[in-house]
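S.K.: fold the following and give me the result.
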Amino acid sequence: MYSGHPLMNSLCLKRDEAVTCQYLLSRERDDSSDLSKSNGFRLLGQLLVHAHGVVSTDNYLNKCMLLLPEYSKDTPSPEPGLECSTFVGNSCCKKGVTLPFMTEYNWQNITDYLHCPQKVALEPQCQKQFFEELCFFLCSPDIGPWIELATHDEPVTDRFKDIPICASVCDQWYNACQDEYTCTDNWYIGFNNTSGMNKCHEGTQCLKYPEYFPTSKSFCENIWDKSFKVVPDDEPCMHFSYDATSGNNPNRAVAEARAKELSTSSSLRIYISQILIVGLAILVYKVNT
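M.R.: Sure, this is the predicted structure:
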């Protein structure tokens, strides 16, 4: 994206504002050679309008990642028949999104969980843990505060980063997969993905997970390139699955608390931006009068 005036860039904070930001930045670029009085004040007006209303926690909640278009939603909604039972009542993904993981141990012919030749199947408990983690990644309606633009090779638009997961969740996942094999300690950037499916780089060695991930914390935090951050169970933390039929979603409170933190921080940035915009308005007025 074109990088223009720092005031413009300071307002381009979230993915859902990308279209507006791209428009404003392009207008700034187009007008930069001849910043007329009318163009200058129109730009300032657009900035001020845009600066209002981005501080609500709603900007971070009930948001979905943009993954595979045929399976992604803009906002979460019920999804009857979804294979991820935790998220049937409120899901960011559509039915069939996890296929064919449960039968072929790969996701959408993009991620092969059996990329090493030593085994032809995951251990049942390891498969269960990876399935719950995959469902959380694809379908959870509570990941909005951690969404970022993806920068890896997979054909998706978004990712999340540093979502706090409970240490007990991490331990259970890691302990279930002790006998599985891999050839890298980072499944986002450590593979050869030129064929579309993740393959081990030539010369790398397939070893059991503990050889690449000596602790549960290193496993959970590094396997997906810092997507997760392991925290003690007595701190706000996420669960991959829960009994949604009980009406109790433990992840919601964690997301709401983080959204509140982000909205407060955003409010401060916008307040500072508005002060700078007023200064810019005075400068534009002086230049054009």
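S.K.: all contacts plus neighbour counts: C-alpha atoms, from now on.
M.R.: Noted.
S.K.: could you list every residue that touches residue 74?
M.R.: By CA atoms under 8 Å, 6 or more residues apart in numbering, the contact list for residue 74 reads 63-66, 92.
S.K.: swap in residue 206?
M.R.: 116, 181-183.
S.K.: name the residues of the biggest helix by length in the chain that come out as buried.
M.R.: Across the chain, the longest stretch assigned as helix under DSSP state H is helix 250-287. For helix 250-287, burial by neighbour count (16 or more other CA atoms under 10 Å) applies to 250-251, 254-256, 258-260, 262-263, 266-267, 269-270, 273-274, 277, 280-281, 284.
S.K.: alongside the first, I'd like the structure of this one:
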Amino acid sequence: MAHLMTVPWLLLLIWMAHCAASRATRARADLLNVCMDAKHHKEKPGPEDNLHNQCSPWKKNSCCSTNTSQEAHKDISYLYRFNWDHCGTMAAECKRHFIQDTCLYECSPNLGPWIQQVDQSWRKERILDVPLCKEDCQQWWEDCRTSFTCKSNWHKGWDWTSGYNQCPVGASCHPFHFYFPTPAALCEEIWTHSYKLSNYSRGSGRCIQMWFDPAQGNPNEEVARFYAEAMSRAGLHGAWPLACSLSLMLFWVFS
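M.R.: You can find the predicted model right below:
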């Protein structure tokens, strides 16, 4: 009789594991084609025919508005009042990477797998450890070698008394490579680990491209799917061992 009593319990646990796995799958599907809950992002992605200049690759499906894309190209824009030229004029070839970085952050609907909740006054979500293609990171670092900065983490520690960021007292201006000795240091430290230098190359389907030709489609859609599916499989694998462990415990109790 005791053994018979375990059968419905085992069936219940199998059903619970299935529900947990289904919830994990749905949660991973929710990571695709989404916008962050942040300061200037749209609630949902959609077409924006008039995205400006470097933000235009996302015009078919974007989390940013036309106005946001225009502001992303301005010095000390209303977006964040950030001054790229805090240590003298930033080289144009360097600044274009920061504009592209801003466009990716504001416009991309393909960053869902790396969105994390945060408790900050200006946003409720952020990205963490987005695998940036190694060529994009390397070129960013190379093109900024002749420009100057005074900090390695640009998210915090600035003097904002003037209404825009200035170097804090005691911080000295040096070439970028002083604060960012490697491409990884630049990409990973400048925005508090929003990005992570990937070992994968552009076109691999395994890393996010900051730069891409929209005529060839958006390669980051495939990348987001790959990581979302990987997270889904991890959720499935995590649900079944729990069910099996509980099943064994019940079997031991009732046997």
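S.K.: got a TM-score for the two of them?
M.R.: The TM-score (TM-score structural alignment, normalised by the length of structure 2) is 0.76; 224 aligned residues with a CA RMSD of 2.8 Å.
S.K.: follow-up on the earlier one: list buried residues within the contacts of residue 206 of structure 1.
M.R.: Buried subset of these (neighbour count, 16+ other CA under 10 Å): 116, 181-183.
S.K.: what's the spacing between the longest helix of structure 1 and its chain's center?
M.R.: 21 Å (CA atoms, centre = their mean, to the nearest Å).
S.K.: over to stretch 173-190 of structure 2?
M.R.: Centroid separation for stretch 173-190 of structure 2 versus its chain: 19 Å, with CA atoms, centre = their mean.
S.K.: coming back round to it: show me what the longest helix of structure 1 is packed against.
M.R.: helix 6-11, helix 37-51 (3 or more CA pairs under 8 Å, 6 or more residues apart in numbering; DSSP states H and E).
S.K.: what about the helices in the stretch 151-255 of structure 2?
M.R.: Assigned by DSSP state H, counting those that start in this stretch, the helices in the stretch 151-255 of structure 2 fall at 176-179, 183-189, 220-254.
S.K.: could I get the contacts of residue 206 of structure 1 as a markdown table with distance to residue 160 of structure 1?
M.R.: Formatted as a markdown table, those follow (distance: CA to CA, whole Å):
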| residue | distance to residue 160 of structure 1 |
| --- | --- |
| 116 | 26 |
| 181 | 25 |
| 182 | 23 |
| 183 | 23 |
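S.K.: make TSV from those residues and add secondary structure and distance to residue 19 of structure 1 to it.
M.R.: Listed next are the contacts of residue 206 of structure 1 as TSV, based on DSSP: H, G, I helix; E, B strand; the rest coil; distance: CA to CA, whole Å:
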residue	secondary structure	distance to residue 19 of structure 1
116	coil	42
181	strand	42
182	strand	39
183	coil	39
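S.K.: look up how far residue 222 of structure 2 lies from the residue in structure 2 that residue 201 of structure 1 lines up against.
M.R.: Residue correspondence to structure 2 (TM-score structural alignment): residue 201 of structure 1 is matched to residue 168. Per CA to CA, to the nearest Å, residue 168 of structure 2 is found 41 Å from residue 222 of structure 2.
S.K.: try residue 101 of structure 2
M.R.: Taking CA to CA as the measure, residue 101 of structure 2 falls 19 Å from residue 222 of structure 2.
S.K.: got it, and residue 127 of structure 2?
M.R.: 18 Å.
S.K.: so whichever helix or strand residue 173 of structure 1 is part of aligns onto which residues of structure 2?
M.R.: Using DSSP states H and E, the element containing residue 173 of structure 1 is helix 167-176. Aligning helix 167-176 of structure 1 against structure 2 (TM-score structural alignment) gives residues 134-143.
S.K.: perfect, I'm done here.
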